[in-house]
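Chemist: Here's my sequence, what's the structure:
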Amino acid sequence: MKSNLGGAVWLASAACIAFAFLVQAAEPSPAPDLPDLAKIIRPLIDKDYPYLDTLYKHLHAHPELSFQEKETAARLAKEMRQLGFAVTEQVGKTGLVCVLKNGAGPVVLVRTDMDALPIVERTGLPYASQVRVRNAEGREVGVMHACGHDIHMTCWVGTARVLVQLKDRWKGTLVFIAQPAEEIGAGARAMLEDGLFIRFPKPDYALALHCDGQAAYGTVNYTEGPSLANADAVDIIVRGKGGHGAAPHQTIDPIVIAARIILDLQTIASRETDPLDAVVVSVGSIHGGTKHNIIPSEVHLQLTVRTFKDSTRKHVLEAIERMAKAAAQAARAPEPIVRVNPGEFTPSLVNDGPLTRRTVAALKTVLGEEKVLPRPPVMGAEDFSRYAQAGVPVCMFRIGTVEPQLLEAAKQGGRPLPPLHSDEYYPIPEPTVKTGVLAMSIAVLNLLGR
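Modeler: Below is the predicted model of the structure:
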């Protein structure tokens, strides 16, 4: 018995060693000249940084909402034309497609997003946005780059500037796109429907980077496979019977019904979904009523819904409608209107496995193992996923943007870091931009021909 157990242990150990060897052998090897290229790229970035810093602060101070990025697109088009790219404007309304051909080789797409958020900035930065506009509903709103798209654009331009200076070191075609309306999940679809992969070279690979507000600058984070969630926008119009606040018995109060619906919705995740299957149902906006003593006739709720599995998404959307109608029926109210906005649906982002491993290997070679770290999936959403659905392998990685000391203090129970989409969030431009330009330049060069 003892002898058989020893043999089994030996066989298991041998199998594990063999498996580890096979896995190691299967790991992709980065292009052998990347360390030498990095030695050239770093001084180029250092020399270029004052220009990029000025560009970044200009973009931060002049944000534009989704599908309104006219001035932003014009500035980026000017930058890319000066570098020798063939630039096509107004692709997908306000999008840009910039193509640079440099011999036979792979086609690599690099994407940036351009739009900002309807937020009044409270960072206190000397270059903070003071922009105010009226939104689609006619309300005045602030406009702020609270998701780092200004950093994305700056790194996009910086990467293009590096690659143009290294044209004698690579072969292939660059397709740099500046995409509108990522924040409402509509820009990628608009560009694809406008012929992005028909009118222009279809890429063999697509890359993008994104700011990480909870990671130290100088670092890169990655997720292989499912990375970001499905996102749906749902509107519920709760209908009632208005009247005087002092005579509620003569009304059907839609505010009370809306409150019941909001509480009921929380049970979709807690009581109707497998605890290991991630679901988020958040009510982000409630509008109803005009005065203290008037019960309104309707209340408007706006929801964001996040899921990973398509089957879970279907169940959650059906459950929202079921619960809203049940709450109205219990109050003898008219049936509510429940609308799922297909124009704002964003499918889950799944980073291509081989491309992600190939990119990570390259980044580790240049930045170091300790600077390139895995990251678990999160419930945010990104319409970069639509390029994957169109048949292109995609990889989006994240760059840290905050001071390491502040990050460590927050981990030790200090002041929490402001998250993305906060009116207090801002990245530290240097070295965030330098890291982003270096990382994206290396990722692209790793894919191009020689």
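Chemist: Only C-alpha atoms from now on, for both contacts and neighbour counts.
Modeler: Fine.
Chemist: Is it correct that W170 is in contact with N446?
Modeler: No - look at W170 against N446 with CA atoms under 8 Å: they stay out of range, at 9.5 Å.
Chemist: Residue for residue, what is the longest helix this structure has?
Modeler: helix 34-61 (DSSP state H).
Chemist: I'd like the distance from that one to the chain centre, please.
Modeler: In terms of CA atoms, centre = their mean, to the nearest Å, the centre of helix 34-61 is found 23 Å from the chain centre.
Chemist: before we go on, could you also do this sequence so I can check it against the first one:
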Amino acid sequence: MRPVAAPETQPPRAELKAAVELYLALHRAPELSGAEHSTAALLTDRLTALGLTVHPGLAGTPSFLAELRNGPGPTVLLRTELDALPVTEATGLPYASAVPGVMHACGHDLHAAAATGAAARLAATRADWQGRLLLLGQSAEETLTGARALADDGLYERFGRPDAVLAQHAAPLPAGTLAHATGGPLMAGSRTLEAVLHGRGGHAATPHLAADPLLMAASAVVRLHTLTARETAPAEGAVLTVGTLHAGTRANVIPDRATLSLGLRAFTEAALDRLQEAVRRVLAAESEAAAAPGPPELTVTARSPVLTPDPDLTASLRAVHAEHLGAGRVLAAVPSPATEDLTHLTRLADGTRIPLAYWMLGTTPAATWRAATAEGRTVPANHASDFAPDLRQALPAGITALTAAARHLFADGPHAVGAFPPSPEAAP
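Modeler: Modelled structure (predicted):
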């Protein structure tokens, strides 16, 4: 076992300055899922300058893998996302998004800057560790398609399986804190569904000669939300959201079809299966009640498995984080119905699992948190137009958390990683 370097509470000033500048550049120029070409180029240029070897354009997407070999030892993969959201920023920050209608409203710019900052710290301290560092920049996490594309493209067949995967995610918690899972799931599994309701178009003046799919859709939206309120046990924590409804072109024309996009979230595959079947039943019933000319179509466009961090690895890294950041800044995470597609890269098709450590990174400024707590209101959260991480606290903590976790695994070797046993089921 190699000696472990003394705990660091934050990176050196020069490295932190470079990470801040990278974050600001990323935040000003967000890109949507699958189109993160400039984002990837900015990151890979920085990683190449740090001495990492970059493999760009994975799976025909902007995703990339950067590699730093430093002698024999474990392979540790850090994952960051690249994509932003179709949200118009309303933070009023001087470095707000310069791209109309697009914003880093989920903190992926923070993740990328922190992961690159950790790579810089590890590259500068190679004498303190041995092994192989991988940094994965993943496209299209927000659409829950990026990780699956990489798995299907044979990421690990090309570059080898890591001994552990590390990732973190911005969350509306006090800035500079970390929150780990306590042994069970951290994030829900999900299904994204696209539904088409078929009608019979016609003139608004003669609605009796038509079958109105917009009315079917409106009725279905109300009924669909009862599936979690009245057909699902509250303890299951299931969530159903109708995110879009599109139908029609003019007020005097009854359309011939309506489309809905739905998101299902739950902490078991059985619950997701049950919800999906209930959605099909409700849509079919509304179509039949309206004498639709044909049954509805229902397609699964994306899915993500439940995300459960390795409990042994999580316990060891919680202690590492407490040592570096202070025990008061390391919290217990409440399971969240938020979803994440990274499990496609840790629960593999051959039934094996790669140990995953995944924690939440607090981003809410202290003053905002105190005021909201005192007044009994919520704080700006992910996907909101006013989501604005406290950069001074969150970024150093994110860099330190990844760096300390990687060093721990490199120093202690493969036996530091608590491996999952083979899974009896293949990854979906």
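Chemist: Find the residues that touch each one of W170 and N446 of structure 1.
Modeler: With contacts taken as CA atoms under 8 Å, 6 or more residues apart in numbering, not a single residue reaches both W170 of structure 1 and N446.
Chemist: check contacts around whichever residue in structure 1 pairs up with L298 of structure 2.
Modeler: Matched by TM-score structural alignment, L298 of structure 2 corresponds to R339 in structure 1. Going by CA under 8 Å, 6+ apart, R339 of structure 1 touches V234, D235, I236.
Chemist: Kindly state which residue of structure 1 is aligned to S287 of structure 2.
Modeler: In structure 1, S287 of structure 2 lands on A328 (TM-score structural alignment).
Chemist: Could you report the distance from that match to E321 of structure 1?
Modeler: In this view, A328 of structure 1 and E321 of structure 1 are 11 Å apart by CA to CA, to the nearest Å.
Chemist: More neighbours: these two, which one.
Modeler: More crowded of A328 of structure 1 and E321, by other CA atoms under 10 Å: A328, with 23 against 18.
Chemist: secondary structure class for that one?
Modeler: helix (DSSP: H, G, I helix; E, B strand; the rest coil).
Chemist: so who does it touch?
Modeler: With contact set as CA under 8 Å, 6+ apart, A328 of structure 1 has these partners: V238, I257, P334, E335, P336.
Chemist: Which residue ranges of the stretch 351-450 of structure 1 form strands?
Modeler: Shown for the stretch 351-450 of structure 1, the strands assigned by DSSP state E, counting those that start in this stretch span residues 372-374, 394-402.
Chemist: Just send those back as TSV, with mean neighbour count and distance to G343 of structure 1 too.
Modeler: Formatted as TSV, the strands of the stretch 351-450 of structure 1 follow (neighbours: other CA atoms under 10 Å; distance: least, CA to CA, whole Å):
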stretch	mean neighbour count	distance to G343 of structure 1
strand 372-374	16	32
strand 394-402	27	22
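Chemist: Distance to D46 of structure 1 for those - can I get that in TSV?
Modeler: Listed next are the strands of the stretch 351-450 of structure 1 as TSV, based on distance: least, CA to CA, whole Å:
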stretch	distance to D46 of structure 1
strand 372-374	21
strand 394-402	18
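Chemist: Which among those strands is found nearest to T359 of structure 1?
Modeler: Among the strands of the stretch 351-450 of structure 1, strand 394-402 comes nearest to T359 of structure 1, with 8.1 Å by CA to CA.
Chemist: picking up where we left off before, would you mind measuring from the match of L298 of structure 2 to M396 of structure 1?
Modeler: For R339 of structure 1 relative to M396 of structure 1 (CA to CA), the value is 31 Å.
Chemist: got it, and M440 of structure 1?
Modeler: The gap separating M440 of structure 1 from M396 of structure 1 is 10 Å, by CA to CA.
Chemist: Residue range in structure 1 corresponding to stretch 70-88 of structure 2, please.
Modeler: Counting by TM-score structural alignment, stretch 70-88 of structure 2 corresponds to 102-120 in structure 1.
Chemist: my bad, should have said stretch 214-232 of structure 2
Modeler: Going by TM-score structural alignment: stretch 214-232 of structure 2 matches residues 255-273.
Chemist: just to revisit the earlier point, which one, of the strands of the stretch 351-450 of structure 1, ends up nearest to V143 of structure 1?
Modeler: Between those, strand 394-402 lies closest to V143 of structure 1; by CA to CA that is 20.5 Å.
Chemist: Could you name the helices and strands sitting against that closest one?
Modeler: Judged by 3 or more CA pairs under 8 Å, 6 or more residues apart in numbering; DSSP states H and E, the packing partners of strand 394-402 of structure 1 are strand 205-216, strand 220-222, strand 349-351, helix 353-367, helix 385-389, helix 429-445.
Chemist: Onto which residues of structure 2 does the third one map?
Modeler: The alignment of strand 349-351 of structure 1 onto structure 2 (TM-score structural alignment) spans residues 307-309.
Chemist: Against G189 of structure 2, how distant is the spatially most central residue of structure 2?
Modeler: Nearest to the geometric centre of structure 2 sits E340, at 4.0 Å (CA atoms, centre = their mean). Counting by CA to CA, the gap from E340 of structure 2 to G189 of structure 2 is 8 Å.
Chemist: quick one: common contacting residues for the two?
Modeler: What both E340 of structure 2 and G189 touch, as defined by CA under 8 Å, 6+ apart, is the set S304, L307.
Chemist: S297 of structure 1 corresponds to which position in structure 2?
Modeler: Checking TM-score structural alignment: S297 of structure 1 goes with D256.
Chemist: same deal with L163 of structure 1?
Modeler: Checking TM-score structural alignment: L163 of structure 1 goes with L122.
Chemist: what about C98 of structure 1, how many neighbours?
Modeler: By other CA under 10 Å, 22 other residues sit near C98 of structure 1.
Chemist: wait, isn't it in contact with I177?
Modeler: Yes - checked against CA under 8 Å, the pair C98 of structure 1 and I177 is within contact range at 6.1 Å.
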